[in-house]
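What shape does this take:
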Amino acid sequence: MTLPPSPSVSPTAPPSGRFNFLPGIRTRINLWRGKKQFQGANLRGANLGRVDLIGTMLLWAVFAWAALLWMWLPEARFVGVILIWANLLWTILVWINLREANLQPGRSSLKKILLLGILLIWATVLWSIVVAVKSDRSILLWANPNVAFILWALLGKVDLSNSNLSYTNLSRANLNRVDLRDANLSYANLQKANLREAILRGANLSYADLRGAELGESDLQEAVLLGANLSGTDLSDANLSGVDLREANLHRSNLSAANLSWARLNRANLSWANLSWANLSRARLVHANLNDADLSGGDFREALLYGAAVNQVDLNAVLVKGAKFGQNAGLQDSECIKLKARGAILNSQIDITADQKLQEY
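Have a look, this model is predicted:
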């Protein structure tokens, strides 16, 4: 299949192994403005990951600020105490809200919450003007960390769901725990990107370059990775249920304990892949290349392995009840006897109709 040429990107890029903060900040600002069109953009090394540490530090700063005001300003009285602790309570609620990885609050509701925080800050500032003439410690009132906290709340959580990132250069980018559900990442360059715990449910990653990327514990349910290059990729503990990996290159990838149930892996290259303890129940592996793969502890129950190559593969520690084998290169007669005894369906018992073949491909 001839692939369309990738559009040229800017040659400027951060040094290897470092994150580029400016593209990340620009992207966060564009997202807050509602822009999700990044087709062909050069975001190499962009830091778009969750910055929970900064939020936690700001939360503690607000707590310390509130405690100092409460102890050092006897002039605060009732109104001041209410404002001080209202600031702290609002900060805690926003911090908890934004730490939820799967939460998708509406833009309008989030803006209302942040508007409340801005009103609290201004109320505190106006109150500080009144107190300023009575206390030499009123400078503390002007050092309200909630100003920085609002900026963190605005830019800290990256929501790239339904965004267009096709042909985008995201190599070495930090996308840890970023929400990318239903995003278009077709033909994107994601080499050595950090996508650990990212939400890629329903995303289109067709023909994307994910060589060396980290996708451990990510959510890729129903994602499309047709023809994607995942060679050497870490997908351990990832949720790949129902994913489309037809013709994908998974050579030497780590799929240990990954959930690949109902996945479509027809003609995929899984040679030397680590599939130990992976769940491939009801997966389709028609004409897949499993040569030298580690399948120890894998669950292949009711999977379709018609035409799959299994040279140098140990099938003794694999669950195969209901799995369908046929015309498998590397499958010895002695192994066929063992597979049949363990409930596998062998070549003579398989009836693959023309309609089924079309469905598999």
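
make it CA atoms for all contacts and neighbour counts henceforth
Fine.

Residue 175: what's it in contact with?
47, 48, 49, 50, 193, 194, 195, 196, 198 (Cα atoms under 8 Å, 6 or more residues apart in numbering).

Second input sequence below; structure requested for side-by-side comparison:
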Amino acid sequence: MTLFSREQVLNKLQQGHSFYKAELSRIDLQNTNLDKGKFVEAYLKGANLSQASCKGADFTKANLIFAILSGTNLTQAQLCQTELNGVSLDGVNLQEGDASKAIFYDALIKDLNAPLIKLESADLSESQTTNSNFSGAKLNNVKLNKVNYDQVNFSGAQLYEAVAFAAKFTKIILREANLGKAKFIQSTLIESDLTQASLIAADFSKSHLSNVILKQADLLEASFKSAQLNEVDLTEASLFNVDLEGATLSQVNLSDANLQEANLENTIWENGNFSGCNVTGAIFSNAQGLSEAQKQWLQDNGALNIS
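Below you'll find the predicted structure:
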């Protein structure tokens, strides 16, 4: 039970009152103005904040588990280390908010507008997100394990050392995003755009990429061991020293890409395009599916262990 009524909360907010560690579970604050309100470590489990204006509000370390956040304006709000497990975010504005180290485990996110948000070291594992905008966001060290994301914009976002084990991404935009040292092991990317993205030393082992654009992307020392790449466009991409051992590559476009010193041992190929590709020092031991013409071209252009 809440210790404050809706009217009491609004009156105290007008007086500049802080709700530090206040018991506000299941309180109905929909359609209210909570701008710059102070709810640090407050207990707001199951609270209804639908259509509330919470611009610049401080929910640091607050408990918002199962809270209802539909149409809520959280622009520039503080949600650092906030617990948002199982929360429903529908049509919420989190632009320039700070949710570093927040927990969104099993959250249901739809039509979220969160450009430039800080989600560094946040945990969004097993969350589901559709039609949302995280452009320019900072998601370094974020956890995205077993998420299901559809039509989400991460253009220009920072996902350095992000971890996304067994995640599914469909129609994701990651143009010019930084995924350096990110781990997307056993994950699936479908119909997604990573043009000019940085994936230096990223790990996509055992992942499945289908109809993915990686034009001019930087995949220096990235790993795609035992991955499946189908209809992937790597035109002008840098794959220097990339590890593709055991990968299956079907209709992959490597025109004008840099495959120098790449490990392509035990790969399986179907309709690959190497036009203008730099394959100097690339190792093709036991590669299968290459045509005789491709083998000859690869050998003539410096690839190794062609058989």
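
about what we covered before: now, which of the contacts of residue 175 of structure 1 sits nearest residue 342 of structure 1?
Nearest to residue 342 of structure 1 among those: residue 196, at 36.4 Å, using Cα to Cα.

List the contacts of residue 167 of structure 1.
Contact analysis of residue 167 of structure 1 by Cα under 8 Å, 6+ apart lists 6, 7, 39, 40, 41, 185, 186, 187, 188, 189.

about what we covered before: weed out the non-buried ones from the contacts of residue 175 of structure 1.
Neighbour counting with 16 or more other Cα atoms under 10 Å marks 47, 48, 49, 50, 193, 194, 195, 196, 198 as buried within the contacts of residue 175 of structure 1.

Matching the second one against structure 2, which residue comes up?
Same thing as residue 48 of structure 1. For residue 48 of structure 1, the aligned residue in structure 2 is residue 99 (criterion: TM-score structural alignment).

Check whether its match really touches residue 122, as I assumed.
Yes - counting by Cα atoms under 8 Å, residue 99 of structure 2 sits close enough to residue 122 to count as a contact (7.0 Å).

so where does whichever residue in structure 2 pairs up with residue 321 of structure 1 fall, helix or strand?
Residue correspondence to structure 2 (TM-score structural alignment): residue 321 of structure 1 is matched to residue 265. According to DSSP states H and E, residue 265 of structure 2 maps onto no helix or strand at all.

just checking, residue 265 of structure 2 touches residue 288?
No - because the distance of 9.4 Å does not satisfy Cα under 8 Å, residue 265 of structure 2 is recorded as not touching residue 288.

who's more crowded, the two?
Set residue 265 of structure 2 next to residue 288 and count neighbours by other Cα atoms under 10 Å: residue 265 wins out with 21 against 16.

Measure how buried the closest residue to residue 149 of structure 1 other than its chain neighbours is and give me the count.
Spatial nearest neighbour of residue 149 of structure 1, excluding adjacent residues (Cα to Cα, 6 or more residues apart in numbering): residue 58 at 6.1 Å. Residues lying near residue 58 of structure 1 (other Cα under 10 Å) number 21.

residues contacting residue 171 of structure 1?
When contacts are counted by Cα under 8 Å, 6+ apart, residue 171 of structure 1 touches 43, 44, 45, 189, 190, 191, 192, 193.

Can you tell me how far it is from residue 265 of structure 1?
To residue 265 of structure 1, residue 171 of structure 1 is 25 Å away according to Cα to Cα, to the nearest Å.
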